[in-house]
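**Q** Okay, predicted coordinates and the sequence, questions at the end:
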Amino acid sequence: METLTIRLAIPADAPAIAAVHCANWRDVYADVLDPAYLAGPIEEDRRELWQDRLASPSRWQSVLVADLPGGGLAGFICLYRDEDARWGSLVDNLHVVPGLRGRSIGRQLLRAGAQAMLMGKASAPGLHLWVFEGNIAARQFYARLGGREVERCLETELPTPPETFILRVFWPDLAMLGA
């Protein structure tokens, strides 16, 4: 297991978080997201998103980053406590640098995120996220951690081909993640 420092993100982390987000989407979603979007607009879009989120976070938001021992960002997670009355807290983003996948970084971030929700006094015990149906590696990863696919919906927010589906993955109890 990789020795990481997991900490709360600060506004100065926004460019690195945006870069990891872009790299991950370009790698994993090359066949899902619009190629024109991935070729350029994604960079400004993600940079603005993370600058805004870190400069003016909601009181329900937690963004954690995983720093490598020698420096550099290995990945990040963004969660919203008690986002849904039925499903609980939301993992809005979980991304690991493409070349670092398979080294337990995502697992450590997800567990740290679940712990942050518990420490933040989440009123609902569950945790959920959305994943593209075609992202088999992520779906397998979440299943290994006890997540269950409980809902299938048409993706409507991102530039995707028609009939692109997303799945809700659910952990009914934060403690399932070792939090």
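**A** All right, it came through fine. Predicted, not measured: the structure shown is a model, and the values here were computed from it. Numbering: from 1, shown residues only.
**Q** going forward, measure contacts between C-alpha atoms and count neighbours the same way
**A** Noted.
**Q** now Ala175, nearest residue through space, not along the chain?
**A** Ranked by C-alpha to C-alpha, 6 or more residues apart in numbering and with sequence neighbours excluded, the top spatial neighbour of Ala175 is Ala114, at 7.8 Å.
**Q** If you could redo that for Ala55, that was the one I meant.
**A** Leaving out its chain neighbours, the residue that sits closest to Ala55 by C-alpha to C-alpha, 6+ apart is Pro11, at 5.6 Å.
**Q** about what we covered before: in which helix or strand does the residue nearest to Ala175 reside?
**A** Element membership for Ala114 (DSSP states H and E) is helix 105-119.
**Q** In that helix, which residues are buried?
**A** Buried residues in helix 105-119, counted by 16 or more other C-alpha atoms under 10 Å: 105-118.
**Q** other SSEs contacting the helix or strand that it is followed by?
**A** Remark: after helix 105-119, the chain's next helix or strand is strand 127-132, criterion DSSP H and E. For strand 127-132, the packing partners by 3 or more C-alpha pairs under 8 Å, 6 or more residues apart in numbering; DSSP states H and E come out as strand 88-96, strand 165-171.
**Q** other SSEs contacting the last one?
**A** Here strand 165-171 touches strand 127-132, strand 148-154, going by 3+ C-alpha pairs under 8 Å, 6+ apart.
**Q** Most tightly packed of the ones you listed?
**A** The highest mean neighbour count among those, using mean count of other C-alpha atoms under 10 Å, belongs to strand 127-132: a mean of 23.
**Q** For Ala19, see how far away Gln51 is.
**A** As judged by C-alpha to C-alpha, to the nearest Å, Gln51 and Ala19 stand 12 Å apart.
**Q** sorry, back to before: and the helices and strands packed on strand 127-132 as TSV, adding mean neighbour count and distance to Glu149?
**A** Below are the helices and strands packed on strand 127-132 laid out as TSV (neighbours: other C-alpha atoms under 10 Å; distance: least, C-alpha to C-alpha, whole Å):
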stretch	mean neighbour count	distance to Glu149
strand 88-96	22	14
strand 165-171	21	4
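**Q** Now render the ones you listed as a markdown table, adding distance to Thr5.
**A** Shown next, in a markdown table, are the helices and strands packed on strand 127-132 (distance: least, C-alpha to C-alpha, whole Å):
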| stretch | distance to Thr5 |
| --- | --- |
| strand 88-96 | 14 |
| strand 165-171 | 25 |
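**Q** Below is an additional structure, to be compared with the one above:
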Amino acid sequence: MTVPETTNTSPVSIPVHIPTLPPIRSTTSSRSTSSSTSTTLSTVSHLSDRPIAEVTFRHGRVEDAPYLTDLQFSNYRYHYKELMGDSFLDRLVPADMTKFHASRLTPPVDQREMGYVVAEQKDPKTGELGVIGMSQVIVPYWDRAHSHRFYEGWSQDDFDCEIDTLYVKLGVQGGGLGRKLVFGAMQEGYDRLNMRGAVIIWTMIGNIQGREFYKRIGCEEVGERILEVNGVELECVAYGFRDIGRELGLESK
């Protein structure tokens, strides 16, 4: 059955409320768990100097895949050029990433333990909606990296929610949209995936701007790991929220 999507073109406050779809996992589902810093060249020239208004948040659709790839690759090339190097970026194939996103967005998505949140904004000249941000929530998948080390007071077993991807269009970053996308993804995890534990978000150690962002929205630094992508080992650091329901204001602190 197709669930109609609703939109709201007025500014959205935190927490973000996006259209409700049926839960993917029941409340009896168990959690899915398994047993040298560089600098960034990022500047603030791409940042918005004012809040981002009139944004619509909705569930991702398969036709979004090429736009999500554009968001992802433009961020890679702007923020990560020095961290990853030209040789790494040159090996990235947009068509492959678009196919990857499309496979995750192709119905029936309610059989997968993941969900996309997409932010759209109307173009003032054309009146058409364009994708300006995305986030993705998944059940943590530990096997794609190695050398996990969690800081005192945290363990792998704490986490049943991971914000896997978060990208905002260059030129509108800094206007509060990233925070709304994080909380929108967390809401998806809570509502549809029965996530009730801690939230983890990974970024590269050298991504200073990203790390500052996660601290500003209230995350704690919780651990480290090595992620291998296209034969390149990337040092990553994790940020987290202790309890998804409390952060969303759905459970008492």
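**A** In hand now; what should we look at? Every value quoted in this text rests on a predicted model; they were computed, and no experiment measured them.
**Q** hmm, back to that, how about the residue nearest to Ala55 of the first structure, what's its partner in the second structure?
**A** In the second structure, Pro11 of the first structure lines up with Val62, judged by TM-score structural alignment.
**Q** right, and its match touches Thr98 too?
**A** No: using C-alpha atoms under 8 Å, Val62 of the second structure makes no contact with Thr98, being 9.6 Å away.
**Q** higher neighbour count, the two?
**A** Taking other C-alpha atoms under 10 Å, Val62 of the second structure and Thr98 do not tie; Thr98 has more neighbours (19 against 16).
**Q** which residues sit in contact with the equivalent of Ala114 of the first structure over in the second structure?
**A** Counting by TM-score structural alignment, Ala114 of the first structure lines up with Met186 in the second structure. By C-alpha atoms under 8 Å, 6 or more residues apart in numbering, the residues touching Met186 of the second structure are 137, 161, 163, 199, 244, 248.
**Q** lining up the residues you listed with the first structure, which overlap?
**A** Mapping the contacts of Met186 of the second structure onto the first structure (both residues aligned by TM-score structural alignment, their matches' C-alpha atoms under 8 Å) leaves 199, 244, 248 still in contact.
**Q** List just the nearest of the residues you listed to Arg112 of the second structure.
**A** Nearest to Arg112 of the second structure out of those is Val199 (C-alpha to C-alpha; 18.3 Å).
**Q** excluding its backbone neighbours, what's nearest the aligned partner of that closest one in the first structure?
**A** Counting by TM-score structural alignment, Val199 of the second structure corresponds to Leu127 in the first structure. Closest residue to Leu127 of the first structure apart from its sequence neighbours, by C-alpha to C-alpha, 6+ apart: Ser89 at 4.7 Å.
**Q** Which residue of the second structure sits opposite that neighbour in the alignment?
**A** Per TM-score structural alignment, Ser89 of the first structure is aligned with Cys161.
**Q** Would you mind confirming that its match is in contact with Val137?
**A** Yes: between Cys161 of the second structure and Val137 there is a contact under C-alpha under 8 Å: 7.0 Å.
**Q** Now do the contacts for the match of Ser89 of the first structure.
**A** Contact analysis of Cys161 of the second structure by C-alpha under 8 Å, 6+ apart lists 137-140, 186, 189, 195, 197-200.
**Q** can we see that at 10 Å?
**A** Taking C-alpha atoms under 10 Å, 6 or more residues apart in numbering, we find Cys161 of the second structure in contact with 31-32, 114, 137-141, 185-186, 189-190, 193-201, 240-241, 243-244.
**Q** re earlier: give me the distance between the helix holding Ala114 of the first structure and the centre of its chain.
**A** 11 Å (C-alpha atoms, centre = their mean, to the nearest Å).
**Q** go on, stretch 152-170 of the first structure?
**A** So, by C-alpha atoms, centre = their mean, the centroid of stretch 152-170 of the first structure is 16 Å from its chain's centroid.
**Q** Run the angle between the helix or strand harbouring Thr56 of the second structure and helix 177-192 for me.
**A** In this structure, Thr56 of the second structure sits in strand 55-59 according to DSSP H and E. Counting by axes from the mean of the first three to the mean of the last three C-alpha atoms, to 10 degrees, strand 55-59 of the second structure points 30 degrees away from the direction of helix 177-192.
**Q** Now the helix or strand following strand 55-59 of the second structure: buried residues?
**A** For strand 55-59 of the second structure, the following helix or strand on the C-terminal side (DSSP H and E) is helix 65-79. Buried residues in helix 65-79 of the second structure, counting neighbours by 16+ other C-alpha under 10 Å, are found at 65-77, 79.
**Q** how far apart are helix 65-79 of the second structure and its match in the first structure?
**A** With mean C-alpha distance after the TM-score superposition for the first structure, helix 65-79 of the second structure departs from the first structure by a mean of 0.8 Å once superposed.
**Q** from memory Val55 of the second structure sits against Lys122, does it?
**A** Yes: Val55 of the second structure is within contact range of Lys122, at 7.7 Å (criterion: C-alpha atoms under 10 Å).
**Q** higher neighbour count, the two?
**A** Shown here are Val55 of the second structure and Lys122; by other C-alpha under 10 Å, Val55 has more neighbours (23 against 17).
**Q** which residue packs closest to the more buried one, ignoring adjacent ones?
**A** Per C-alpha to C-alpha, 6+ apart, closest to Val55 of the second structure is Gln121, 4.9 Å.
**Q** With that, I have no additional questions.
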